[in-house]
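S.K.: 3D, please:
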Amino acid sequence: MFTPARKKLLLAVLVLSFGVQTGLVYSDVRSEPLSQAAREGRALWQAYACQTCHQFYGQGGFLGPDLTHAASRVDSTRLVSLLTVGSGQMPPLGFSDAETAAMAAFLREMDRPEIGRGELRMGTPGEGAGAQAAFERAVEAALGAGTPGGAGSAGGTGQDLAEVAAGFEAYRIRPCSACHFPFRDSPVGAPDLSLAAGSLGADSLDRVLAEGRPLLGMPPPVPPLDDADRAALTAFLEFLAANREQLEAATQALAADRRLDWGALPWWEYP
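M.R.: Predicted structure coming up:
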């Protein structure tokens, strides 16, 4: 039981802690404040609750891709499309040209490689860029090296590397990595894809790739997968299953040196 004296002491500590935190927040010195255009983009980011699905430097939601370095990866045409008609699970926002320009300015000024890299799920960033980026680099290296199974085959399974590579590309151009994490279930419950080929039969896997699993929260793939795409993606998932141990080790090694300068992060510019 807390005595009245201890309760007063605890309350005093809490009030003091709040005061110290407040002082640190409002004394934050920002040597590179956002421009007017970027502040307008930040207002849109906040108004549309973008942080519910997206992250900056690992802070935010997990449903959509991390946008830390989106300005370096997404060209203007693609950005306009994303902010007007949406893509996959991202709803159409119907942004005007001025709003799109403001959001582009915000993303551009938040893209600061000197601070560090976020948990990227697109592109080919450098080492230490997060699990998804490291996973993609590990797969690229494995495909580029050929394999333990000899020239033209993957992982000793006799798979055609070209078909596996096509499946990997089909995976990358769709928002699969927005929900699925490498070698583990994601926080939103999406399963480990490296186990999919083993847990689902061929017919079930093909049906999931064609129709999704809406009742379990997985929408149909966008853009849709045709017969050739599904065959290639199946080959890629079989490749992941056959080489899971090696690819997981390579992914962990590439992500081990992830660097982030927390002290330079402009926290109060985007929450």
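S.K.: For the rest of this, base every contact and every neighbour count on C-alpha atoms.
M.R.: Fine.
S.K.: From the rest of the structure, what touches stretch 94-113?
M.R.: Contact with stretch 94-113 is made by 34, 37-42, 44-45, 67-72, 79-80, 83-85, as judged by CA atoms under 8 Å, 6 or more residues apart in numbering.
S.K.: Buried ones among these?
M.R.: 34, 37-42, 44-45, 67-71, 79-80, 83-84 (16 or more other CA atoms under 10 Å).
S.K.: The residues you listed in helices, which ones?
M.R.: Among the buried ones among the contacts of stretch 94-113, the members falling in helices (DSSP state H) are 37-42, 44-45, 70-71, 79-80, 83-84.
S.K.: In the protein, spot the helix with the most residues.
M.R.: Assignment by DSSP H gives helix 4-26 as the longest helix of the chain.
S.K.: in terms of contact, does residue 132 touch residue 124 like I think?
M.R.: No: using CA atoms under 8 Å, residue 132 makes no contact with residue 124, being 10.0 Å away.
S.K.: more neighbours, these two?
M.R.: residue 132 (23 against 15; other CA atoms under 10 Å).
S.K.: Leaving out the residues flanking it, which one is nearest to residue 121?
M.R.: residue 132 (4.9 Å; CA to CA, 6 or more residues apart in numbering).
S.K.: quick one more, to check against the first:
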Amino acid sequence: MFTPARKKLLLAVLVLSFGVQTGLVYSDERSEPLSEAAREGRALWQAYACQTCHQFYGQGGFLGPDLTNAASRVDSTRLVSLLTVGSGQMPPLGFSDVESAAMAAFLREMDRPEIGRGELRMGTPGEGAGARAAFERAVEAAIEAAAGRGEAGGTGPARATDQDPAEVAAGFAAYRIRPCSACHFPFRDSPVGAPDLSLVAGSAGSLAPDSLDQVLAEGRPLMGMPPPVPPLDAADRAALTAFLRFLAENRAQLEAATEVLAADRRLDWGALPWWEFP
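M.R.: You can find the predicted model right below:
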């Protein structure tokens, strides 16, 4: 049995331990606070319950795209369109210019690749990425390799056709600034029925060139695919078609590279902006 003296000693140890723990917690290095504009955007994010559908660093819902790195892949025109008139399953929010600017500031300050990337894209941009991030890194590397071979006058898997790497890169950029990845998954059909984009173009693709151009211009509303936003002009459609052909012709190599980049995922949990997550 504990004597009164030992009980007092035990209580003192418990109180001391609690005090030490409290000191350690509150002396941790804190993330930089948000700017005033970004705090206004955060208030909008919380008021509209955006986390119900969207994620930051793996925290949030799964219905909409991960917005961890939205600032670096969605241009201002597209963002304003999404926040005002919506797109697909996202309802129109009718944001004013001031509200759109505040949300843009919030997304910009939350986009911190030194911590991690969307879909728990853990580690550096070149390794340990989530499936979609790894896919993007693999495509970027393949386009760079194709451009290098073209400058050197060489050939190889990434230069199997006469496609211009610059046009392929432009098509990839057009793909990234639109919410294509919200429905289309890399190298497989998505749960909502969106097809594998690496199988739609090229000599063995599921769509003839004219049909593909029509889909890129008008979408397939009756099948659940809305018209692209922002709209694709003729040059954009040609570039995006070149990108889809590039995917088809290099599918095996890109799929293998994506699997390698998606392995061994890591995240700097200590640097996460936990002050953001309620």
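S.K.: Next, the TM-score between them, please.
M.R.: The TM-score (TM-score structural alignment, normalised by the length of the first structure) is 0.69; 240 aligned residues with a CA RMSD of 3.8 Å.
S.K.: just to revisit the earlier point, may I ask which two of the ones in helices among the buried ones among the contacts of stretch 94-113 of the first structure are separated the most?
M.R.: 39 and 84 (20.0 Å; CA to CA).
S.K.: what's the burial count for whatever residue of the first structure lines up with residue 144 of the second structure?
M.R.: In the first structure, the residue matched to residue 144 of the second structure (TM-score structural alignment) is residue 144. Residues near residue 144 of the first structure, counting by other CA under 10 Å, number 11.
S.K.: roughly how far apart are residue 144 of the first structure and residue 245 of the first structure?
M.R.: To residue 245 of the first structure, residue 144 of the first structure is 18 Å away according to CA to CA, to the nearest Å.
S.K.: likewise residue 26 of the first structure?
M.R.: Counting by CA to CA - residue 26 of the first structure and residue 245 of the first structure are separated by 48 Å.
S.K.: give me every residue that touches the residue nearest to the spatial centre of the second structure.
M.R.: The C-alpha lying nearest the average C-alpha coordinate of the second structure belongs to residue 118 (CA atoms, centre = their mean; 4.8 Å). By CA under 8 Å, 6+ apart, residue 118 of the second structure lies in contact with 55, 56, 57, 58, 66, 67, 68, 69, 130, 133.
S.K.: can you give me the helices in the stretch 101-250 of the first structure?
M.R.: 131-144, 161-172, 196-199, 202-211, 227-242, 244-255 (DSSP state H, counting those that start in this stretch).
S.K.: mean per-residue distance, the first one to the second structure?
M.R.: Average distance, helix 131-144 of the first structure versus aligned residues of the second structure after superposition (mean CA distance after the TM-score superposition for the first structure): 1.6 Å.
S.K.: next one: the longest one
M.R.: In this overlay with the second structure, the average offset of helix 227-242 of the first structure from its partner residues is 1.4 Å by mean CA distance after the TM-score superposition for the first structure.
S.K.: got the contact list for the residue nearest to residue 121 of the first structure?
M.R.: Contacts of residue 132 of the first structure by CA under 8 Å, 6+ apart are 119, 120, 121, 122, 177, 181, 182.
S.K.: Pretty sure the first one sits against residue 62.
M.R.: No: under the criterion of CA under 8 Å, residue 119 of the first structure makes no contact with residue 62, lying 9.8 Å away.
S.K.: quick one: which of the two has more around it?
M.R.: residue 119 (25 against 22).
S.K.: Near the nearest residue to the more buried one once chain neighbours are set aside, how many residues? Count them for me, please.
M.R.: Using CA to CA, 6+ apart and skipping the chain neighbours, the partner closest in space to residue 119 of the first structure is residue 130 (4.5 Å). Neighbour count for residue 130 of the first structure, taken as other CA under 10 Å: 25.
S.K.: what about the aligned residue in the second structure for residue 130 of the first structure, distance to residue 43 of the second structure?
M.R.: Under the alignment (TM-score structural alignment), residue 130 of the first structure pairs with residue 130 of the second structure. To residue 43 of the second structure, residue 130 of the second structure is 28 Å away according to CA to CA.
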